[in-house]
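Enquirer: below is the sequence, then the predicted model.
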Amino acid sequence: MTSTALKPTPSTRSSLLPGLFVTGVAVAISMAVGSMGVSALLVAIVLGVACGNLLRLPVALDVGLAFASKRLLRVGIVVLGLQLTVGEIWALGPRLIAVVVAVVVIGILTTLGLGRLLGVSPTQRLLIACGFSICGAAAVAAVDGVIDAEEDEVVTAIGLVVAYGTTAMLLLPLAATLIGLPPELTGLWAGASIHEVAQVVAVGGSLGTVALHCAVVVKLARVLLLAPVMAAVSIGARRRHVATGRRPPVVPLFVAGFLAMVALRSTGWVPDAVVPVASTVQTVLLSAAMFALGTGARLATFRRLGPAPLILGAASTLVVSLVALGGTLLAT
């Protein structure tokens, strides 16, 4: 990222406090609005963009905002691993696991190809491809943690993934009704295609307990693929930076932490009561990161991006949805 507000410098604990305090207030507002059915991450990033463009934020906030946009973001992705168990994913069976892999692989490759045709920058199309194909804003943030994209590209990708995911959340049940899908298959389709975990939970919950379980497990299987995809992205980044000496690790530390949390949850040592708490903690951490990222984005820069990312987001949503539907029908 290029903004000075997002480049941490050596500091004392006290220099973090102003930025973290403002971030904490923004997170509290985001969580309050989120409790009414709106994505807390979306609210946080909108607040960040508004503050960054309408207010002159004091320089004293820079260090705390930088800490939130980098460190808290990565911790949030690590905590995300506590929602997964290998056993639940394995129980899907080889056919549904193959569908999940196909959705992620075809979704990413198709989005990257379409993005190239539309003239979208390489980093922007990679952010959109992973966000739309894997797990929404968390995937966008994870990719940014590896490739260090521009703030406006990250904010755009997150905004698109939330907007299109919300649209899919509303339209998918209607489409399922029109083509006569039973609730269980609708839940599988939702889990394999809708972008955010929270959006999948909302759709699955409206269909009944069994459909909810199907939707969530399939969605979490997509989330699990975040680790190998980030490893592949990191290897690509290492090759591009071979001449500069700034090569990232093959498996970034936060991805290793994510896998460690998956392994820990899979042992059965984590009490069930911890999981919803971890989910809330993850939302708080990622909301903090979204707000901090938003403060570094400038609306004038979005005009430079043009309509191409919007078109790419729509195309990616359609591709992922169709691959998920076709795969679900074939697998079941």
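Expert: Happy to help now that I have it.
Enquirer: please make it C-alpha for all contacts and neighbour counts, starting now.
Expert: Noted.
Enquirer: for the stretch 101-250 of the chain, just list every one of the helices.
Expert: Along the stretch 101-250 of the chain, the stretches classed as helices by DSSP state H, counting those that start in this stretch are 122-130, 137-147, 151-178, 183-193, 197-207, 209-224, 226-240.
Enquirer: can you pull the buried residues of the last one?
Expert: In other words, helix 226-240. Across helix 226-240, burial judged by 16 or more other CA atoms under 10 Å covers Leu226, Ala227, Val229, Met230, Ala231, Val233, Ser234, Ile235, Gly236, Ala237, Arg238.
Enquirer: before we move on, what about the first one?
Expert: For helix 122-130, burial by neighbour count (16+ other CA under 10 Å) applies to Thr123, Gln124, Arg125, Leu126, Leu127, Ile128, Ala129, Cys130.
Enquirer: okay, one more to line up with it:
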Amino acid sequence: MAHPSSAAASPLADHLRRLLPGIALALAVAIAATLVTPLAALVAPIPSMVIALLIGIALNGPASRPVFEPGLTWCVKKLLRIAIALLGLRIALLDIWDLGPATALLVLVSMAATLVSGVWFAKALGLDVGYGALAGAATAVCGASATLATSSVVPAYPRKGADVTFTVVAANAVSTLVMVLYPPLCKALGFDPQTTGILLGATIHDMAQVVGSGYAVSEAVGNTAVIVKLFRVFLLLPVVVAIGWWFVRREGRAGEAKVPPPVFALVFLALCLVNSLMPALPGLMPAYAPVKAFLSGASNWGLLVAIAALGLGTSIRTILGTGWRHIAVFAGTTLVLLALVVTGLLVLP
């Protein structure tokens, strides 16, 4: 007769065995990126996160085998959030306060306008407004997570399943592209580190690329970008409720929203609070400092592995196989968001 603990451990062991190939592949890409980075620096200062992303995309073909899918998904969905939550140890609450109400207002206005533009572009190009809502939410809030949450309140239409899939892939692909393009744009516009962080956090769709883009520039830029992005993440629930309400008013039917709480964001803020209070407790600093150093290092590696997994799961061919109108809508919402944020940052005092 099997011992109860053995029976309980078996499903866990099976689950870990399913995750191991994908995690090992992403870790191998992350290690390769750290080894290649010093060599790449001889030609151009390319950050290890960008190199991990590019290596991952190059290996998308073999990485598409089913054996890797569970582990890669875990890295992008779970490991990424753990690593982001640990970033809270680098940031004090005063940093959030320093962003000011003008930044919050800029993010709110640009998000609302982006949502409206998604619906308008879809209508103008003869697509279902449901896709416009999906594209608008993915661009305005947080990419794939916002797409899946919004799909729960968008009424059924013939292409809904395909549109949800395309929007998730497009959010990853476009975020990956702008992750590389937006930092040079900020430099060309003469933005300082805080303004650069605001732009990256307010315009890039997915959290992974916000982190990769921001910290590839500098820690200060990355910290600001993550704070602004988390503000957008916290707005996911009201955005989805508003979209559902609009469809109820428009068509009298909408699904029930099932929006997962942003637990990682709450942990991030809790760790920000801990980091903010520690200077006032000098007696605890000797014990806190090594713990903070270890968790910060774990966060760095977690982010690198998650970025590698993101690249391994990104297929350019899938994006190019979709109709031009879908691509045009998503590109339109992306450009609207960028234009509004850049304009706002240029006129803000």
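Expert: Right, received. Where do you want to start? These numbers were taken from a predicted model, which means no experiment stands behind them.
Enquirer: picking up where we left off before, in JSON lines: the buried residues of helix 122-130 of the first structure, plus distance to Ala175 of the first structure.
Expert: As requested, these are exported to JSON lines (distance: CA to CA, whole Å):
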{"residue": "Thr123", "distance to Ala175 of the first structure": "33"}
{"residue": "Gln124", "distance to Ala175 of the first structure": "30"}
{"residue": "Arg125", "distance to Ala175 of the first structure": "28"}
{"residue": "Leu126", "distance to Ala175 of the first structure": "28"}
{"residue": "Leu127", "distance to Ala175 of the first structure": "28"}
{"residue": "Ile128", "distance to Ala175 of the first structure": "24"}
{"residue": "Ala129", "distance to Ala175 of the first structure": "24"}
{"residue": "Cys130", "distance to Ala175 of the first structure": "25"}
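Enquirer: what is the nearest of these to Gly306 of the first structure?
Expert: Closest approach between those and Gly306 of the first structure, by CA to CA: Gln124, at 12.1 Å.
Enquirer: what about the residue lying closest to Leu237 of the second structure once chain neighbours are set aside, neighbour count?
Expert: Leaving out its chain neighbours, the residue that sits closest to Leu237 of the second structure by CA to CA, 6 or more residues apart in numbering is Val259, at 6.4 Å. When neighbours are counted by other CA atoms under 10 Å, Val259 of the second structure registers 17.
Enquirer: roughly how far does the equivalent of Leu225 of the first structure over in the second structure sit from Leu200 of the second structure?
Expert: Under the alignment (TM-score structural alignment), Leu225 of the first structure pairs with Arg232 in the second structure. Noted for Arg232 of the second structure: a distance of 12 Å to Leu200 of the second structure, by CA to CA, to the nearest Å.
Enquirer: looking only at neighbour counts, state which of those two leads.
Expert: Applying other CA under 10 Å to Arg232 of the second structure and Leu200 shows that Leu200 carries more neighbours, namely 30 against 23.
Enquirer: wait, isn't the more buried one in contact with Ala225?
Expert: Yes: checked against CA atoms under 8 Å, the pair Leu200 of the second structure and Ala225 is within contact range at 5.7 Å.
Enquirer: now for these two: what residues contact both?
Expert: Jointly contacting Leu200 of the second structure and Ala225 under the rule CA atoms under 8 Å, 6 or more residues apart in numbering are Val210, Gly214.
Enquirer: re the thing from before, so which of the helices of the stretch 101-250 of the first structure is the most surrounded?
Expert: The highest mean neighbour count among these, using mean count of other CA atoms under 10 Å, belongs to helix 183-193: a mean of 28.
Enquirer: distance between it and the chain's centre?
Expert: Going by CA atoms, centre = their mean, to the nearest Å, the spacing between the C-alpha centre of helix 183-193 of the first structure and its chain's C-alpha centre is 19 Å.
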